[in-house]
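Engineer: With the input below, show me the fold.
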Amino acid sequence: MRLHSGNSEARNKVIAEFSKWQLDIGDGKVKCIDTQRTDAETEFVVPDEYVVKSPLKSPIKTLINIIYPDFQNNMHSQEYLRSRSILTPTNVVVNDINAQILKRVPGNVHTYLSQDSIEDMGVDDNDFDSSFPVEYLNSINMPCMPKHELKVKVGVVVMLMRNLNQILGLCNGTRMIVTGCKKIV
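Structural biologist: Down below sits the predicted model:
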């Protein structure tokens, strides 16, 4: 619904057609390529108008250029940032996109690390600490957990992933702009 605001009637028609196509995929109404498959995988043809062709060797850079045209001149505009986003199916793609966009934002990169140890709440003399080496804890990358290393710059957009204060509007999916980076003591 957010996509329809402020567009021409022709643009809204294109958005509606794309939305319907996406819903049809989810409902299994799009014609499959191979109807004889027995596994849960389904293959179908994506119409050319929904495919981003990349003349560059990096399709992620092409996608960023399409979604965020003239980024350097508009990156300080809240309306510009508010009206755009890139949704991805996996954390790997998210990480690649974030790294590319972070390179485009001027300023110093600030790196914040997660807690890299587990508190032992039990027996004093055990092998609990050696069971989970710091390197292993830092390498865990699961869909419901943030990465060990967070890199940000002043001016980048971040998305809140855990409810902090719903009364103040700080709930899952809230997008915010980093206005300062402090040292952790």
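
Engineer: can we go C-alpha only for contacts and neighbour counts from here?
Structural biologist: Will do.

Engineer: tell me which element Glu119 falls in.
Structural biologist: Under DSSP states H and E, no helix or strand contains Glu119.

Engineer: can you count the residues close to it?
Structural biologist: Glu119: 8 surrounding residues under other CA atoms under 10 Å.

Engineer: Ok, Tyr68 next?
Structural biologist: 19.

Engineer: name the element the residue lying closest to it once chain neighbours are set aside belongs to?
Structural biologist: Leaving aside its sequence neighbours, Tyr68 sits nearest to Arg84 (CA to CA, 6 or more residues apart in numbering; 7.2 Å). If you go by DSSP H and E, Arg84 is not part of any helix or strand.

Engineer: In stretch 68-79, which residues are buried?
Structural biologist: Tyr68, Phe71, Met75 (16 or more other CA atoms under 10 Å).

Engineer: To compare with the earlier structure, here is another sequence to fold:
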Amino acid sequence: MRLQVGSSIDNVKELRKFSEWLLDIGDGIEGGENDGEVDLELPADLLIQDVTNPIKTLIDVTYPNLLAQLWNPEYLHERAILAPTHEIVESVNEYVLSLIKKDERIYLSPDEVCSDDRGTGDDDIHSNEFLNSIKYVGLPNHQLRLKVVLW
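Structural biologist: Okay, here's the model as predicted:
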């Protein structure tokens, strides 16, 4: 809806049509009757044609001239990439982080399990490798890579 502000009438109509299409998908209307699965035909202009490096293409289209605009917070606030899985989000983040030529700091989560206060002796039921592999919404990954970018 924010894209409509200051847009031409033709652009607003196109955005409204796209918004209605997305809502129809969410409501299960688009694609006809289904049992929880449906094949949708996506418009060609929404598809990433580059199969060798689709993440690079996605970044280039969504964030054109990213490195020159990296210091502009408004540029970043106006764009977003939505992804269906955490693995894709991680791939996109890793790629963008690799573009930024700044010093990197790596932070790791603690490698210890808190002792069981009940005295059951179950302190070692999960290995460090298992605990470090957990990826969950709202919980930072075991390894957090950061680069300082000042505006």
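
Engineer: what's the TM-score for these two chains?
Structural biologist: The TM-score (TM-score structural alignment, normalised by the length of structure 2) is 0.86; 150 aligned residues with a CA RMSD of 2.1 Å.

Engineer: just checking, which of the buried residues of stretch 68-79 of structure 1 belong to helices?
Structural biologist: Phe71 (DSSP state H).

Engineer: List just the nearest of the buried residues of stretch 68-79 of structure 1 to Asn141 of structure 1.
Structural biologist: Tyr68 (27.5 Å; CA to CA).

Engineer: how about that closest one, what's its match in structure 2?
Structural biologist: Using TM-score structural alignment as the criterion, Tyr68 of structure 1 maps onto Tyr63 of structure 2.

Engineer: in structure 1, which helix has the most residues?
Structural biologist: helix 9-26.

Engineer: For Gln22 of structure 1, the count of nearby residues, please.
Structural biologist: 14.

Engineer: How much space separates it from Ala16 of structure 1?
Structural biologist: Between Gln22 of structure 1 and Ala16 of structure 1 the computed distance is 10 Å (CA to CA, to the nearest Å).

Engineer: just Ile25 of structure 1 next, same as before
Structural biologist: 14 Å.

Engineer: The corresponding residue of structure 1 for Arg2 of structure 2 and Pro89 of structure 1: what is the separation?
Structural biologist: Using TM-score structural alignment, the partner of Arg2 of structure 2 in structure 1 is Arg2. The gap separating Arg2 of structure 1 from Pro89 of structure 1 is 20 Å, by CA to CA.

Engineer: Map Asn141 of structure 1 across to structure 2 for me.
Structural biologist: Aligned partner of Asn141 of structure 1 by TM-score structural alignment: Lys135.
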